[in-house]
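Enquirer: kindly return the folded structure for what I paste below:
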Amino acid sequence: MEADPRFAGFVAERGDALLRYGYVLAGNPHDAADLVQEALLKLRASWPRLRAKDNPESYVRTTMARLHTATWRLRRRELLSWDPPEHGYHDTLPGEEERAMGEALAGLPRRQRVVLVLRYYEGLSDEEIATVLKISRGTVRSQASRALGKLRSVVGEYIEEGVMSDHRERR
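Expert: Below you'll find the model as predicted:
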């Protein structure tokens, strides 16, 4: 297969943004890099058919969300744990609220986290999320509701006074 400079240009231009998106989906840099790599491999295989389309990034992001959900289905019976580091760790997040939110998001089940990422990070509607994940709108709503309930219980006041009030004001 001959290398297409437009594909290489797309990867060079949008690679960092895709990695950030993967991090928000997966909750850690290693799984994020795996998601990006797998999605870009799929894009490369489909590139001859997609290059006429205006938005290959949409294809990659949809693929990443589906891959993440599929991985969740395969791993949902595994109990994953992280050993604490033996040395100190300097958190680069600006505040306790952001760290608490990140920890709370990482603690959500994969499907719930994906629904929240697609809704609040990507700005997709329930209908669009349902299409991306191949689930019903009702499932999208119930997963979002459960996820927000878990976040409220973990982060508490910060969610009610910070994130949720900001979201309500933007509507």
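Enquirer: rest of the way, CA atoms for contacts and neighbours
Expert: Will do.
Enquirer: so A65 is in contact with A130, correct?
Expert: No - with contacts counted by CA atoms under 8 Å, A65 stays clear of A130, the gap being 11.5 Å.
Enquirer: got the contact list for the spatially most central residue of the chain?
Expert: For the chain, the residue sitting closest to the mean C-alpha position, by CA atoms, centre = their mean, is L25 at 2.0 Å. By CA atoms under 8 Å, 6 or more residues apart in numbering, the residues touching L25 are A32, A65, H68, R113, V114, V117.
Enquirer: surely the last one meets Y23?
Expert: Going back to what we said before, that points to V117. No - using CA under 8 Å, V117 is not in contact with Y23, being 10.3 Å away.
Enquirer: who has more neighbours out of the two?
Expert: Set V117 next to Y23 and count neighbours by other CA atoms under 10 Å: V117 wins out with 22 against 18.
Enquirer: tell me which helix or strand A147 sits in.
Expert: Secondary structure assignment for A147, by DSSP states H and E: helix 137-155.
Enquirer: and this one, so I can compare the two:
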Amino acid sequence: MHGRQDGEAPVTHPAERTVERTLGHLRAVDASPPARPAGGPLTLEDLYRTHRMRLVRLAILLVDEPATAEDVVQEAFTGLHRNWHTLRDASAALGYLRTAVVNGSRSVLRRRKTARDYTPPHVANARSAESLAMLTAEHQAVVNALSQLPPRQREVLVLRYYGGLTEAEIAEATGISKGTVKSTASRALDALQKIIVPR
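Expert: Now for the predicted structure:
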């Protein structure tokens, strides 16, 4: 897994460059607005204004449905409001939100799996027009391939390459060990390569 933030070796997996290029492009498109001017304590409104859209995109990449992604993020902010007094600082608040979005997305996928045996294709591939309209065919193919991965593999790749998180931050957001993050990323890249370049 690409982990320059963790001091690891450069990109080596053939699919890694592809997924990094696509999710890095999305990250740039969805770049957060400038940070709040210094002075005064951070508020929930500041976090909402600054991070909401990136969290929605994160959820879209995990659950494939914009409306559901919006609900997941709204629920994450509601939970943050309830727990606001327990958080140490802004980074703890953002970590809480990321974990809540990952857990909320997992719950959605679990409910989907048990609630239906058939998913109409137009629902499975529903994406907001504005969110992915600017993607090239190559980028679109990568996003579609990501949606075919098992949930945990998708989480790890999305958090790393779209969220820009280190292995330690991914481990915290997903509740798995750093070693599992690394092995999951490796398996995910192998699977992604097979989907993108079928034999």
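Enquirer: what does A144 of the first structure align to in the second structure?
Expert: Matched to the second structure by TM-score structural alignment, A144 of the first structure sits across from A185.
Enquirer: so how far is the helix holding A147 of the first structure off the chain centroid?
Expert: Distance of helix 137-155 of the first structure from its chain centroid, counting by CA atoms, centre = their mean, to the nearest Å, is 15 Å.
Enquirer: average distance between that helix and the second structure?
Expert: Here the mean offset of helix 137-155 of the first structure against the second structure after fitting is 1.8 Å, by mean CA distance after the TM-score superposition for the first structure.
Enquirer: which element follows that helix toward the C-terminus?
Expert: Criterion used, DSSP H and E; the element after helix 137-155 of the first structure is helix 157-158.
Enquirer: please compute how far that next one lies from its chain's middle.
Expert: That offset, for helix 157-158 of the first structure, works out to 23 Å (CA atoms, centre = their mean).
Enquirer: next one: stretch 139-153 of the second structure
Expert: That offset, for stretch 139-153 of the second structure, works out to 11 Å (CA atoms, centre = their mean).
Enquirer: where in the second structure does stretch 122-129 of the first structure align, residue-wise?
Expert: Going by TM-score structural alignment: stretch 122-129 of the first structure matches residues 163-170.
Enquirer: now for the residue nearest to the centre of the first structure: what does it line up with in the second structure?
Expert: Under the alignment (TM-score structural alignment), L25 of the first structure pairs with L62 in the second structure.
Enquirer: now stretch 190-199 of the second structure: how far from the chain's centre is it?
Expert: Relative to its chain's centre, stretch 190-199 of the second structure lies at 21 Å (CA atoms, centre = their mean).
Enquirer: over to stretch 16-28 of the first structure?
Expert: 6 Å.
Enquirer: list the buried ones in that stretch?
Expert: Under the neighbour-count criterion of 16 or more other CA atoms under 10 Å, stretch 16-28 of the first structure has L18, L19, Y21, G22, Y23, V24, L25, A26, G27 buried.
Enquirer: next step: those restricted to strands.
Expert: Applying DSSP state E to the buried residues of stretch 16-28 of the first structure, no entry is found in strands.
Enquirer: so of the residues you listed, which ones are in helices?
Expert: Counted as lying in helices by DSSP state H, out of the buried residues of stretch 16-28 of the first structure, are L18, L19, Y21, G22, Y23, V24, L25, A26.
Enquirer: what's the burial count for K194 of the second structure?
Expert: Neighbourhood size, K194 of the second structure [other CA under 10 Å]: 13.
Enquirer: how far away is the equivalent of it over in the first structure from R14 of the first structure?
Expert: By TM-score structural alignment, K194 of the second structure lines up with S153 in the first structure. According to CA to CA, to the nearest Å, S153 of the first structure and R14 of the first structure sit 36 Å apart.
Enquirer: likewise D34 of the first structure?
Expert: To R14 of the first structure, D34 of the first structure is 16 Å away according to CA to CA.
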